[in-house]
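K.L.:
Pasting the sequence and the predicted model now:
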Amino acid sequence: MCGICGIINLKNKPIRQATLFPMMQRMKHRGPDDEGIFIHQNVGLGFVRLSILDLSDAGHQPMNDGSGRYTIVFNGEVYNYIELREELKRQGLSFCSGTDTEVVLKAYIHWGEKCLEHFNGMFAFAIYDEENDVLFGARDRFGVKPFYYCMTEDQFVFASEIPPILETKCIKPKANNQAIFDYLVFNRTDQTEATFFAGIKKLQHGHSFTVKNGEYKSKEWYNLRERVEKAAPFEDEQAYRACLNSSIKLRLRSDVPLGVCLSGGLDSSSIASIVYEDFGNTGLNTFSAVYNKGEHGDESEYIDEFRGTLRNMFFTHPTVETLYQDIPNFVYIHAEPVPSLGPYAQYKVMQKAKENVTVTLDGQGADEELAGYHYFYGFYYKDLLRSFRMRKLLCEMKGYWHVHRSIYAYKTFLYFLLPKRMRTLARANEYGYISQNFIKRYSKRNNIAGNLYGSSSLNDALLDHFEYKLEHLLKWDDRNSMASSVESRVPFLDYHLVERTLATQSSEKIKDGVTKSILRRAMKGTLPEKIRNRMDKVGFDTPQDEWLRTSVFQEYIETLISSKSFKNRGYFNVQKVHELYQNHLDGKINVSKEIWKWIHLELWFREFIDK
């Protein structure tokens, strides 16, 4: 895991080290072990390294192919690099290191752009072909690893994070108001190539690009919908378990210590149980966030199910005081607003993990492929209604009530039946604090209501979530882990597992009011029953509603929402903001997510735009 960056001066102005070096320093947390620079006339590549595989100097980047024609900067891991290296050796290629970086480079030389289809992993890379003066790059199937870029008349600039691009001053930082609308209204980011910065984009997941003769072109190299149509569904839970085990085994390849981020939920607990039970890792390190008993987000009763089994369990205790201290760095390392404080728990977990390991396994992706979020019930009901399976619909709705004693699924069902325009306006006006002028200007341009909430079936909804939602979770995972120089791996996002799971019938995901049916059955006898049978959905979370009522934050928030800059942004009905905040303080309502969105958005402006 590393950080990559680069510049092409499109008008052939020579690159200077003094331009690349500050970019690298802005993301040194991604690679504290080594760094390197490549310059050829108007092309420059920069790299900072976090050593994971082959810790020797042979893994130094930028890496060339030996002839001097090809040079690569690579971020991520290709887990099947051992098998690919042997295959390429049989084709007559030779290797000088034990790194996956060299495998990626030689695979590109041998197979060209089709090399991407051979890779099983998470990656973002760029390869410069000096002979043809072409820069080629690509991003993994689901967007686990980041790649940002900016194209101007004079330059093409790219990096693993946005701040290194800003360091070049290729553009003046300016807010993308459509991204801000989507953030405030839908709590969503990263559903398109756009970022919060106008003029800075991200290479979309499953896409590759070339820069040649001053022209940038991107194209899709991986289409999940097409792959799912061809995939073989799982015939039973044993087949699912075998595929999950295979994914985890591949992601245990590492030359440095490894652990599991253990939230106490079904997904991360399944990973920890398989690593311990099936692969005999009795010394497994786990890392968890816990809170005071009774506080929202405290998962101690589930995490404690592993006490006596796992020997190396480590805990972090985030508090309102640590949050107050950490806010400046949290805002800086994320570089874009985050719509809840859930990622702060993971931020603290990664800090704890760094004290003991360099690689972690995480449960991201399981909710998207196994319908883990409770609003997926609404899509399932919509699916059953459209196919006139009324008896099944009534049985599933009854099952949900029996298990959860909640009407949440029924509310989302009705919401998903609304026309797209009404879905947008219902969310935009839910609390009444967003400026009506802002809503009028940007609601019609919004695509989330259609892309994420207009799906006609459960499986369509899952595919849409891979396309439009998953990436912002992966972005937060990347920023939190890399801020502590930790590599986070996500076994549930092995493409073999994803494709076959999504090809499997809906009843294996939701059945009798219970989500993740096939995973629950697959883990019987391995996972503690208390966890296997839990029906709520928490993950790494925080007691943000309590925190944002405390005296620690009261003056801070009052000052922020009363500031001239906050009032002049043009996004808020400021009187309504104050009214909602007071009602939150009085315990009449819980709008902690909205309050945090106000805080992070304003601090983001001050850190990145106003300066």
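P.N.:
Yep, it's here. Note that the coordinates shown come from a computational prediction; the quantities given were computed from them, not determined experimentally.

K.L.:
When you work out contacts or count neighbours from here on, use the C-alpha atoms and nothing else.
P.N.:
Noted.

K.L.:
Give me the residue at the spatial middle of the chain.
P.N.:
Residue closest to the mean C-alpha point of the chain, counted by CA atoms, centre = their mean, is Leu474 at 0.8 Å.

K.L.:
ok, now which ones touch Tyr240?
P.N.:
Neighbour list for Tyr240: 234, 497, 501, 518-519, 522 [criterion: CA atoms under 8 Å, 6 or more residues apart in numbering].

K.L.:
Please report how far it lies from Leu580.
P.N.:
Taking CA to CA, to the nearest Å as the measure, Tyr240 falls 47 Å from Leu580.

K.L.:
Quick check: Glu430 vs Phe186, distance?
P.N.:
Using CA to CA, Glu430 is found at 11 Å from Phe186.

K.L.:
ah, wrong one, I meant Ala107
P.N.:
Here the criterion is CA to CA. By it, Ala107 lies 41 Å from Phe186.

K.L.:
now Thr316
P.N.:
In this structure, Thr316 and Phe186 are 30 Å apart, going by CA to CA.

K.L.:
So which of those two has more stuff around it?
P.N.:
When neighbours are counted by other CA atoms under 10 Å, Thr316 comes out ahead of the other of Thr316 and Phe186, with 18 against 15.

K.L.:
Show the contacting residues for the more buried one.
P.N.:
The contact partners of Thr316, by CA under 8 Å, 6+ apart, come to 287-290, 348-349, 352.

K.L.:
same question, Met1
P.N.:
Applying CA under 8 Å, 6+ apart, we find Met1 in contact with 30-31, 49-52, 75-77, 487.

K.L.:
Now do the helix or strand harbouring Ser246: distance to the chain's middle.
P.N.:
Take DSSP states H and E as the rule and Ser246 turns out to sit in helix 237-250. Centroid displacement of helix 237-250 relative to its chain, using CA atoms, centre = their mean, to the nearest Å, is 22 Å.

K.L.:
burial count for Glu235?
P.N.:
11.

K.L.:
Next, it: secondary structure please.
P.N.:
For Glu235, the reduced secondary structure class is coil; criterion used: DSSP: H, G, I helix; E, B strand; the rest coil.

K.L.:
Pull up the gap between Glu102 and Asp154, please.
P.N.:
Taking CA to CA as the measure, Glu102 falls 31 Å from Asp154.

K.L.:
just the strands in the stretch 351-500 of the chain please.
P.N.:
359-361, 487-489 (DSSP state E, counting those that start in this stretch).

K.L.:
Comparison target, given below:
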Amino acid sequence: MCGIAGMITKYGAPPDEGMLRRMTSLLAHRGPDGEGVWAAPGVGLGHRRLAIIDVSPTGAQPMHSADGRLTIVYNGELYNYKELRKVFEADGSVFRSASDTEVLLETYRRYGKDCVKHLRGMFAFAIWDAEQKQLFFARDRIGKKPFFYRTLPDGSHAFASELKALLPLAPATVDACAIRLFFGLQYVPSPRTGYENIFSLPPGYRGFADASGVRVESYNDWKDVMPPTEGATEETIRRLLEDAVRVRLQADVPVGAFLSGGIDSAAVIAFASKHASSPIRTFTMGFPEAHMDERAEARRLSEYFHTDHTEFEAKPEDLLAIGSQVIAQYDAPYADSSALPLWLLARETAKEIKVVLTGDGGDELFGGYRRYMAYAQALLLSKLPGVSTALLAAGHSVNDAGLIRMGETVFHASKNPSRAYGELFTGSYFSTNRSASLLSPAFAGATATCDPAHFVESMMKGDGKPLERAMRFDLASYLPDDLNVKMDRATMAFGLEARSPFLDQYLVGFAIGLPLKTKVNYGNTKVGLKRALRGIVPEEVLKRKKRGFQVPLAQWFRGPLAPRWKERCLDPHAKLAAYVKTDQTERLFRENAQGADHGNRLYMLYALAEWLGRN
């Protein structure tokens, strides 16, 4: 895992090498093991190295092909590089290193832009082709590794693993539409970034840059990686997941794992323990608040699988100490609050090892979120006359936010099921109704076409049942632009590589093709996955109610975080005041203090205020 950066100049002059080094220095946290910079007429590439496979100098980047035609900078891991190398060697190729980087370079030499269709892994890379005088770049199918790019005022094109390496190159303007989307999603969806004319390459995309401009295109079709089904569905899930874990144990350094008390991380630990040559090191983060703490459950799993276990605790004073630093690390409007404990977990874990396995992706692939059950229930209730009116009346009479939210979802489901899921999703943050109360009239009017619920609705177009399309949205947007961003920035801030077996392309391709009843059925979630894991993980894990990596923000904002929040969010002269009504933000704070749970919303306002303060 690494940090990459580079530039294509407009008129063929070599980029300033000092500038390339400044760009890579801003990515030093991603690659503390080495730096490389290369410049030639029209192009310059930079790299920060985190040595995981072939830790010798022969694996350093930028790496050149033997004939000097191709030069690559690459961030990621290829889990099929040994198989590709064997095929290429049988066909006459000679390799000078043991790295997957050189195999990727040869894959491009043979297949050109279709090289991406031969890769199994997580990646973002750029290859300069001196013969074509063109930069080819690509990002993996599920968006594990980031790739940002922009065109500068002089016509040059620049790219980097993180926005912080691009922002100093030229002035940047805040993208108001991105902020409007953030209010409903808690993240900025690609290709937007929070800045006008700076873009995130979407998952499963490739691109080309030269003196004439930049163009990008999608290369991914999940049908291309759907594996053949052998045996029952449960047997195939088990086989594919075990293989995904096995290949992610490849490294020339020790591999550990993040462990919670849930199904997904338990499954990863089960298969990792089976294939590892020594006890797996596991790491858990908990909270002082017992109802949100999974350390006891993780401890029991550690004992069951005989792992070498370490646990930590996140407290409200930690947020005071690191909050601004965490928000700054994400570069864009971003407010997934579990990034805070994950940051602490990554920081402590990185002191011990360099690679961790995670359970990310299980909920999106196999239907693990509670909102899927709520949405399915709303779809059924929407067929009954008067239900939405009754739910809304009951909710308002007892001030029950859950009943009100269900009533609103049922109402929208009766008219437009896709819009209903958009309102349900954004309801965790700022739904259409909440946004109407919160946003300043000028900002709301200027961004009316950037409605978050409509964005969700637009992403749900296509075939399939409404719940299937809702899960498709989560896989296409929420997973890559929220969860993958969270994991990448938190772990790479400390030079820690995170690998997610559930996001293996073959497992994803298979899961997408499964019928809905194997995911969510009669109020049960992860139906097929739970069946597949019987006998693999303890039965108590399969029966335990999903908790998630939740942070007790509502409680913390009633206590030690209150003064900091009021300082950042209630200043009428701060930049935040141009986007929201200060009296409405104060009302949210007051309601939270009186017992309502506005923790996520208060943190979103805090994170946005911090980000705007830097822009």
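P.N.:
Thanks, I have the structure now. A quick note: this is a predicted structure, and the numbers were derived from the prediction, not measured.

K.L.:
how close does the following helix or strand past the helix holding Ser246 of structure 1 sit to structure 2?
P.N.:
Remark: after helix 237-250 of structure 1, the chain's next helix or strand is strand 258-261, criterion DSSP H and E. Superposed on structure 2, strand 258-261 of structure 1 shows a mean distance of 0.8 Å to its aligned residues (mean CA distance after the TM-score superposition for structure 1).

K.L.:
Check which helices and strands strand 258-261 of structure 1 sits against.
P.N.:
Counting by 3 or more CA pairs under 8 Å, 6 or more residues apart in numbering; DSSP states H and E, the packing neighbours recorded for strand 258-261 of structure 1 are helix 266-277, strand 285-289, strand 359-361.

K.L.:
Out of the ones you listed, which gets nearest to Tyr128 of structure 1?
P.N.:
Minimum separation from Tyr128 of structure 1 across those (CA to CA) falls at strand 359-361, 28.9 Å.

K.L.:
Where does the closest one end up in structure 2?
P.N.:
Here strand 359-361 of structure 1 aligns to structure 2 at residues 355-357, judged by TM-score structural alignment.

K.L.:
which of the residues in that stretch are buried?
P.N.:
355-357 (16 or more other CA atoms under 10 Å).

K.L.:
nearest to Met492 of structure 2, of those residues?
P.N.:
The nearest member of the buried residues of stretch 355-357 of structure 2 to Met492 of structure 2, counting by CA to CA, is Val355 at 10.4 Å.

K.L.:
wait, the closest one sits on Asp252?
P.N.:
No - counting by CA atoms under 8 Å, Val355 of structure 2 stays clear of Asp252, with 10.1 Å between them.

K.L.:
can you give me the helices in the stretch 1-150 of structure 1?
P.N.:
In order along the chain, the stretch 1-150 of structure 1 carries the following helices (DSSP state H, counting those that start in this stretch): 17-25, 81-90, 100-111.

K.L.:
now the longest one and helix 81-90, what's the angle there?
P.N.:
Think helix 100-111 of structure 1. Angular relation of helix 100-111 of structure 1 and helix 81-90 on a 0 to 180 degree scale: 40 degrees, by axes from the mean of the first three to the mean of the last three CA atoms, to 10 degrees.

K.L.:
now for helix 100-111 of structure 1, which elements pack on it?
P.N.:
Other elements packing on helix 100-111 of structure 1 under the criterion 3+ CA pairs under 8 Å, 6+ apart are strand 70-78, helix 81-90.

K.L.:
Please apply the same query to the second one.
P.N.:
Counting contacts by 3+ CA pairs under 8 Å, 6+ apart, helix 81-90 of structure 1 packs against helix 100-111.

K.L.:
which residue numbers in structure 2 go with the helix it packs on?
P.N.:
The aligned range for helix 100-111 of structure 1 is 100-111, by TM-score structural alignment.

K.L.:
Check which residues of that stretch are buried.
P.N.:
By neighbour count, and taking 16+ other CA under 10 Å as the criterion, the buried residues in stretch 100-111 of structure 2 are 100-108.

K.L.:
and what of stretch 523-530 of structure 1?
P.N.:
For stretch 523-530 of structure 1, burial by neighbour count (16+ other CA under 10 Å) applies to 523, 527-528.

K.L.:
repeat for stretch 417-429 of structure 2
P.N.:
By neighbour count, with 16+ other CA under 10 Å as the criterion, the buried positions of stretch 417-429 of structure 2 are 417-427, 429.

K.L.:
Same question for stretch 295-313 of structure 2.
P.N.:
Taking 16+ other CA under 10 Å as the criterion, stretch 295-313 of structure 2 shows 295, 298-299, 301-302, 305-307, 309-311 as buried.

K.L.:
Now the match of helix 100-111 of structure 1 on structure 1. Mean distance?
P.N.:
By mean CA distance after the TM-score superposition for structure 1, the fitted stretch 100-111 of structure 2 averages 0.6 Å away from its aligned residues in structure 1.

K.L.:
From the chain's centroid, how far away is that stretch?
P.N.:
Using CA atoms, centre = their mean, the distance from the centre of stretch 100-111 of structure 2 to the centre of the chain it belongs to is 26 Å.

K.L.:
List of residues touching it?
P.N.:
Contacts made with stretch 100-111 of structure 2 from outside it, assessed by CA under 8 Å, 6+ apart, are listed as 53, 59, 63, 65, 70-72, 74, 77-78, 81-82, 84-85, 95, 114-115, 118, 127.

K.L.:
Can you flag the buried ones in the residues you listed?
P.N.:
In terms of neighbour count (16+ other CA under 10 Å), the buried residues within the contacts of stretch 100-111 of structure 2 are 53, 59, 63, 70-72, 74, 77-78, 81, 84-85, 115, 127.

K.L.:
Switch those over to a markdown table; also include distance to Phe148 of structure 2.
P.N.:
Conversion of those to a markdown table gives the following (distance: CA to CA, whole Å):
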| residue | distance to Phe148 of structure 2 |
| --- | --- |
| Ile53 | 25 |
| Gly59 | 24 |
| Met63 | 21 |
| Leu70 | 21 |
| Thr71 | 19 |
| Ile72 | 16 |
| Tyr74 | 13 |
| Glu77 | 19 |
| Leu78 | 21 |
| Tyr81 | 25 |
| Leu84 | 28 |
| Arg85 | 29 |
| Cys115 | 20 |
| Ile127 | 15 |
